[in-house]
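Novice: Sequence and predicted structure, then a few things I'm wondering about:
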Amino acid sequence: MACDLKDDNILIEKYKEYHAAGNAWPEITASIKDAGVLDMEIYLTGNRLFMIMEVNETFDFQKKAKMDAENKKVQEWETLMQNFQQELPWAPKGIKWLPLDCIFKLEQ
């Protein structure tokens, strides 16, 4: 997945603080795991984020979206993150994180 941050060094540093080890809200990490995500990493270059998720067989993006919509704490987190994130230029309106297409893999 990919998403852009607002191109502001102060905001980028604050976003990194929210995501530093131990700083993400426990309710958020619990909701991620409850959706079937086994592991998640977010990488940053400039103001572009890349997320890699390892999921189990129960994970489904639509199910995760429904779970998030029904979780008050996740909605609070998403509202907070809107201060930092912005849509990719080619993203549909209202969609921040876009899936990536794998175009190369060294080991098949």
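Specialist: Received, thanks.
Novice: drop to CA atoms for contacts and neighbour counts, all remaining ones
Specialist: Fine.
Novice: what packs against the helix or strand harbouring residue 43?
Specialist: Mapping residue 43 onto the secondary structure by DSSP states H and E places it in strand 37-45. Using 3 or more C-alpha pairs under 8 Å, 6 or more residues apart in numbering; DSSP states H and E, the elements in contact with strand 37-45 are strand 48-55.
Novice: next, the one to line up against it:
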Amino acid sequence: MKRYCLALDLVDDPAMMAEYEAHHQAIWPDIAASITGSGILQMEIYRLGNRLFMIMDTQDDFSFELKAQMDAANPTVQEWEGLMWKYQQALPMAQPGEKWVLMKKIFDLQESK
């Protein structure tokens, strides 16, 4: 199993952040199937202010590139992503068109022992 952590910002508007959270309390079944079908075993999203933090636990052979290809070929995922962009804004260090930015792991208690 591999773990990835990613960050993204939301538009800093309380009503829009509440809507975004509501969408994630009842994600579309096809979106959940798309997530698990790509090799993601567990996904959690946390929010502090307008900053989001995602933790993904994946199968060892998970590939961001393959996930992107699968998403591009799935009209429902494209519809969901289009809807989510309404609420999201790229981090200042993100590349053009990049949403979630992979974070660098800098500490692991288990590895420090």
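Specialist: Perfect, thanks for sending it. All values derive from a computational prediction rather than experimental measurement.
Novice: Which stretch of the second structure lines up against the strand holding residue 43 of the first structure?
Specialist: Strand 37-45 of the first structure corresponds to residues 40-48 of the second structure when matched by TM-score structural alignment.
Novice: That stretch vs the first structure - mean distance after superposition?
Specialist: For stretch 40-48 of the second structure, the mean deviation from the first structure after alignment is 0.3 Å (mean C-alpha distance after the TM-score superposition for the first structure).
Novice: Quick check: buried residues in that stretch?
Specialist: Neighbour counts using 16 or more other C-alpha atoms under 10 Å place 40-41 of stretch 40-48 of the second structure among the buried residues.
Novice: what separates residue 83 of the first structure from residue 53 of the first structure, distance-wise?
Specialist: As judged by C-alpha to C-alpha, to the nearest Å, residue 83 of the first structure and residue 53 of the first structure stand 23 Å apart.
Novice: Ignore what I typed, I meant residue 80 of the first structure.
Specialist: Summarising the geometry, the distance separating residue 80 of the first structure from residue 53 of the first structure, computed by C-alpha to C-alpha, is 22 Å.
Novice: And residue 80 of the first structure? What does it align with in the second structure?
Specialist: Residue mapping for residue 80 of the first structure onto the second structure gives residue 83, with TM-score structural alignment as the criterion.
Novice: Are we agreed that its match is in a helix?
Specialist: Yes. Membership of residue 83 of the second structure in a helix is supported by DSSP: H, G, I helix; E, B strand; the rest coil.
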